[in-house]
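Chemist: Quick check, what structure comes out for this input:
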Amino acid sequence: MTDADPTGNRNTTVYERLGVPTVINAHTTATRLSGGIMRPEVADAMREATQWTVDMATLEARASELIAGHTGAEAGYVTSGAAAALLLGTAACVTGLDPARMNRLPDTTGMKNEVVVPRSHRNFYDHAVRAAGVTLVEVGLSDRFAGAGVRDTEAWEIAAAITDRTAAVLYVAGPDARPPLAEVVTVAHAAGVPVLVDAAAQLPPAANLRRFVAEGADLVCFSGGKAIGGPQASGILCGRRDLVMAAALQHLDQDILWEQWNPPPALFDKARLPGLPQHGIGRPAKVGKEAIVGLLTALDLFVAEGDDARIVRWTAQMERLADGLRGIPHTAVRIVRDRRNGTPTVELTLDEAALGLDALELVRRLQDGRPSVAANPSRVQDGIVLLAPVALRPDDERTIAERVRAILSAG
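Modeler: Have a look, this model is predicted:
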């Protein structure tokens, strides 16, 4: 991609003009690495969106209808990321449609202000849940991860932890998540408590857009800037219409007179409200019209491409990368696939003693060189460097192979 600069030079990128080096991202669509590569159709839609102004509630209401069509949920909402969706979803579970409670957050005194979570589901992202003013109540012991046994949290333990202070049950989806979501939904709903699912990175497969709602989740959060290919600062909150409405009320700019406010009925039911809340706890997580349009465009493209075509595209790139790495002395190369969705990854194993260089040092040199290459260090303790396709540009695989060869040949 090239852009003209003010002097007429068409051979520089915007980052070169800013003096910011770019990164070849063979790690993941991590936020610290600015996510992935946006398809031109998405960028074009975002640029087009900047040329007009719209009523944001009306735009989000239309987004709700389109997201509902893709997810099977009653309603949907575009957020500024999956973490923002967790914050808004938690706030909705705490306040319901009570604007007085919305105005008080994060002060939850006198409200339902606890969220039950299996201990093995805890992670740094649940800070977004706690930011709504709730306390997380951990349940169970994850002996299978600690190596002390085979058990994890069980549904009856979640049921026993639910009290009249419980606003929601938080469930972090993943291939190893226990107990099964359907069991959690059963015990939570028996107590009248909603289930909030963090499914930020659970795409592909595209079927997961519908899976969690179909299993009974009340709210589901997805990242828009990962495999969907939308703007990095975008996400999806979908689920029950009343809860999505409550989330929207705590997110949108509400500086409008009650008599003037004429919200779109696709998302809002004005008759259920005594009045409008002030700017809510989600207001700092504002999402722009460009991001909403970009996310909706990317979502359509993600679903239209389909899992099989996506895997074929990624596999071809990983095969070219593996071919470029083969034959390097004291290394072994293979392609491994994610057991959930078939996503291919190149696994480069080093004979660290023979090379005189360990896997972490290779990751560091790739990162610190030019061009910078971000590799996945999650298995460096085993002498393995992982290289993934999701955020690569065409032909990045050639540059990665050249960088690896240069580093390993230098020792």
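Chemist: from here on, contacts and neighbour counts on C-alpha atoms
Modeler: Fine.
Chemist: any residues touching the strand or helix carrying Ile400, and which ones?
Modeler: Assigned by DSSP states H and E, Ile400 belongs to helix 396-410. With CA atoms under 8 Å, 6 or more residues apart in numbering as the test, helix 396-410 has contacts from 24, 317-318, 320-321, 324-325, 328, 355, 357, 362, 365-366, 373.
Chemist: Among the residues you listed, name the ones in strands.
Modeler: The strands, defined by DSSP state E, take in Ile24, Val373 from the contacts of helix 396-410.
Chemist: As a markdown table, the contacts of helix 396-410 with neighbour count and distance to Ala199 would be great.
Modeler: As requested, those are exported to a markdown table (neighbours: other CA atoms under 10 Å; distance: CA to CA, whole Å):
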| residue | neighbour count | distance to Ala199 |
| --- | --- | --- |
| Ile24 | 22 | 26 |
| Gln317 | 25 | 27 |
| Met318 | 23 | 26 |
| Arg320 | 14 | 31 |
| Leu321 | 26 | 30 |
| Gly324 | 19 | 35 |
| Leu325 | 23 | 34 |
| Ile328 | 14 | 39 |
| Leu355 | 15 | 40 |
| Leu357 | 16 | 37 |
| Leu362 | 22 | 32 |
| Arg365 | 17 | 33 |
| Leu366 | 21 | 31 |
| Val373 | 25 | 28 |
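Chemist: Please provide the structure for the following sequence as well, for comparison with the first:
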Amino acid sequence: MRSQSQTEKDVYSQYHLKKVINASGRMTILGVSTPRPEVVDAVSHGLSEYFEIKDLVDKTGQYIAKLLNVESAVVVSCASAGIAQAVAGLIIKDDRDLLFNLHSSDKYVPREIIVPKGHNVNFGAPIGTMVSLGGGIVVEAGYANECKPEHIESLINADTAAILYVKSHHCVQKSMLTVAQAATIAKKHNIPLIVDAAAEEDLYIYYQQGADLVIYSGAKAIEGPTSGLVIGRHQAIEWLKLQSQGIGRPMKVGKEGILGLTKAIELYVNDPKQETGQQMVSKMTPFIDNLNSLPGVLANVVWDSAGRDIARTEIAFDSTVVGKSAIEIVELMKQGEIAVYFREYKANEGKVDVDVRSVTSAQLDIIYNKIKRIILGVK
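Modeler: All right, here's what the predicted structure looks like:
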């Protein structure tokens, strides 16, 4: 039997793959996260067995719902598929004609999905595309830098199918109404509220605040396999599950993903082993000290802009001293035998962030030495 190290060597050499240090966080382009061994075992078991898939979907959903104390839950293929199927479910409900002909039928049903303008973002694909896949029409509320409850309420009419609230670091944070405020409006007008909380860590709060459907990535904070989780009201989840016969068919999740995510949620709830923000600070303090010894480099601790307990290292490069822009350094860090990926959102401002959740202390040393070589011009 081959050892794990031998298998790893074969994968990289056989397919000519580059090794990666993921200092950007739980990012889809890098494979998101690395699940615990118990989750890997559940995935492996799922691959080795047969199930009645509908029964597997229903029973694991019931188990997850009990764990999280919610009405209902279902595992989907990913968070973005969850958005599309949630929108479709709330538009179609149990109308079989629309289920089979969502995009070709001219039957009238409410299709407008109200989204705060600052939430209509591109997370790797546009939020609007996911809504359109689900048969919805995006209606933007408020402004790019402001959305108040009255902005949403003024747009509600007979064509409104749902409100969609996106809880994400990608979104504008300032001057935005809260989930609780959005839920109050939804309840007042008897329309459903969908919360896209893909990368969020709290599996309880948005449901408790009144959301009808809450969507999470299974592979981000929960650290499951590629998958998604939707929790919410029983009827809304049942309508979403019907999408397996409609637009959800090409988005179906495999048996291994269902069992793997169910195990990951169980561990996440009952045996949390997550690194705290202060532990992250302790791990990256020597890294920050080393960086600050380099000419033209200023490193310090920053906290997650969306309010999560995540500390990161912000590195500012003075291009007049370093001789290269942050954008150039970002690209150089991806070259060589080991590609290093930063959070690049502020590169145009001369800054990058290092997310240390998936990075070891030894890998932080590799990152520092690679930056040092680039700045000092040595190989």
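Chemist: Could you tell me where the helix holding Ile400 of structure 1 falls in structure 2?
Modeler: On structure 2, the counterpart of helix 396-410 of structure 1 by TM-score structural alignment is residues 363-377.
Chemist: Quick one: average offset of the helix holding Ile400 of structure 1 versus structure 2, please.
Modeler: Mean deviation of helix 396-410 of structure 1 relative to structure 2 after superposition (mean CA distance after the TM-score superposition for structure 1): 1.4 Å.
Chemist: residue in structure 2 matching Thr90 of structure 1?
Modeler: Taking TM-score structural alignment, the alignment pairs Thr90 of structure 1 with Val87 from structure 2.
Chemist: Now do the SS call for Leu237 of structure 1.
Modeler: Recorded secondary structure, Leu237 of structure 1: strand (DSSP: H, G, I helix; E, B strand; the rest coil).
Chemist: How about whatever residue of structure 2 lines up with it: what's its closest non-neighbour residue?
Modeler: Structural alignment (TM-score structural alignment) places Leu237 of structure 1 against Val230 in structure 2. With sequence-adjacent residues excluded and distances taken as CA to CA, 6 or more residues apart in numbering, Val230 of structure 2 is closest to Ile215, at 4.5 Å.
Chemist: and what of His70 of structure 1?
Modeler: Leu209 (6.8 Å).
Chemist: wait, is Ile114 of structure 2 part of a strand?
Modeler: Yes. If the criterion is three-state DSSP, then Ile114 of structure 2 is within a strand.
Chemist: Tell me how many other residues surround it.
Modeler: Ile114 of structure 2 has 24 neighbours, counted by other CA atoms under 10 Å.
Chemist: And it? What does it align with in structure 1?
Modeler: Using TM-score structural alignment as the criterion, Ile114 of structure 2 maps onto Val116 of structure 1.
Chemist: rewinding a little: check for me that the residue nearest to Val230 of structure 2 belongs to a strand.
Modeler: Yes. If the criterion is three-state DSSP, then Ile215 of structure 2 is within a strand.
Chemist: what about it, how many neighbours?
Modeler: Using other CA under 10 Å, the number of residues around Ile215 of structure 2 comes to 31.
Chemist: who touches it in this structure?
Modeler: Ile215 of structure 2 makes contacts with Ala79, Gly82, Ile83, Ile194, Val195, Asp196, Ala197, Ala198, Gly228, Leu229, Val230, Ile231, as judged by CA under 8 Å, 6+ apart.
Chemist: Aligned to it, what sits in structure 1?
Modeler: Applying TM-score structural alignment, one finds that Ile215 of structure 2 aligns to Cys221 in structure 1.
Chemist: what residue lies at the spatial centre of structure 1?
Modeler: The C-alpha lying nearest the average C-alpha coordinate of structure 1 belongs to Ser223 (CA atoms, centre = their mean; 2.6 Å).
Chemist: which residues does that one contact?
Modeler: With contacts defined as CA under 8 Å, 6+ apart, the neighbours of Ser223 of structure 1 are Gly81, Ala82, Ala199, Ala200, Ala201, Ser234, Gly235, Ile236.
Chemist: mind running it again at 7 Å?
Modeler: Ser223 of structure 1 is in contact with Gly81, Ala82, Ala200, Ala201, Ser234, Gly235, Ile236, counting by CA atoms under 7 Å, 6 or more residues apart in numbering.
Chemist: do you know how far Asp395 of structure 1 is from Phe145 of structure 1?
Modeler: 39 Å (CA to CA, to the nearest Å).
Chemist: about what we covered before: how close does the match of Ile215 of structure 2 sit to Asp307 of structure 1?
Modeler: Using CA to CA, one gets 20 Å for the distance from Cys221 of structure 1 to Asp307 of structure 1.
Chemist: how about Tyr268 of structure 2, what's its match in structure 1?
Modeler: For Tyr268 of structure 2, the equivalent position in structure 1 is taken to be Phe302, counting by TM-score structural alignment.
Chemist: Next, count neighbours for that match.
Modeler: Each residue near Phe302 of structure 1 was counted by other CA under 10 Å, and the total is 19.
Chemist: Assign it to helix, strand or coil.
Modeler: Secondary structure state of Phe302 of structure 1, per three-state DSSP, is helix.
Chemist: wait, it sits on Ile228?
Modeler: Yes. Phe302 of structure 1 is in contact with Ile228 according to CA atoms under 7 Å; the separation is 5.5 Å.
Chemist: Select the longest helix from structure 1.
Modeler: Taking DSSP state H as the assignment, the helix of structure 1 that covers the most residues is helix 307-325.
Chemist: average gap between that one and structure 2?
Modeler: Here helix 307-325 of structure 1, set against structure 2 after superposition, deviates by a mean of 4.1 Å using mean CA distance after the TM-score superposition for structure 1.
Chemist: Toward the C-terminus from that helix, list the very next helix or strand.
Modeler: Scanning the chain past helix 307-325 of structure 1 towards its C-terminal end, the next helix or strand to appear is strand 331-337 (assignment: DSSP H and E).
Chemist: against structure 2, where does that following strand fall?
Modeler: Under TM-score structural alignment, strand 331-337 of structure 1 corresponds to residues 297-303 of structure 2.
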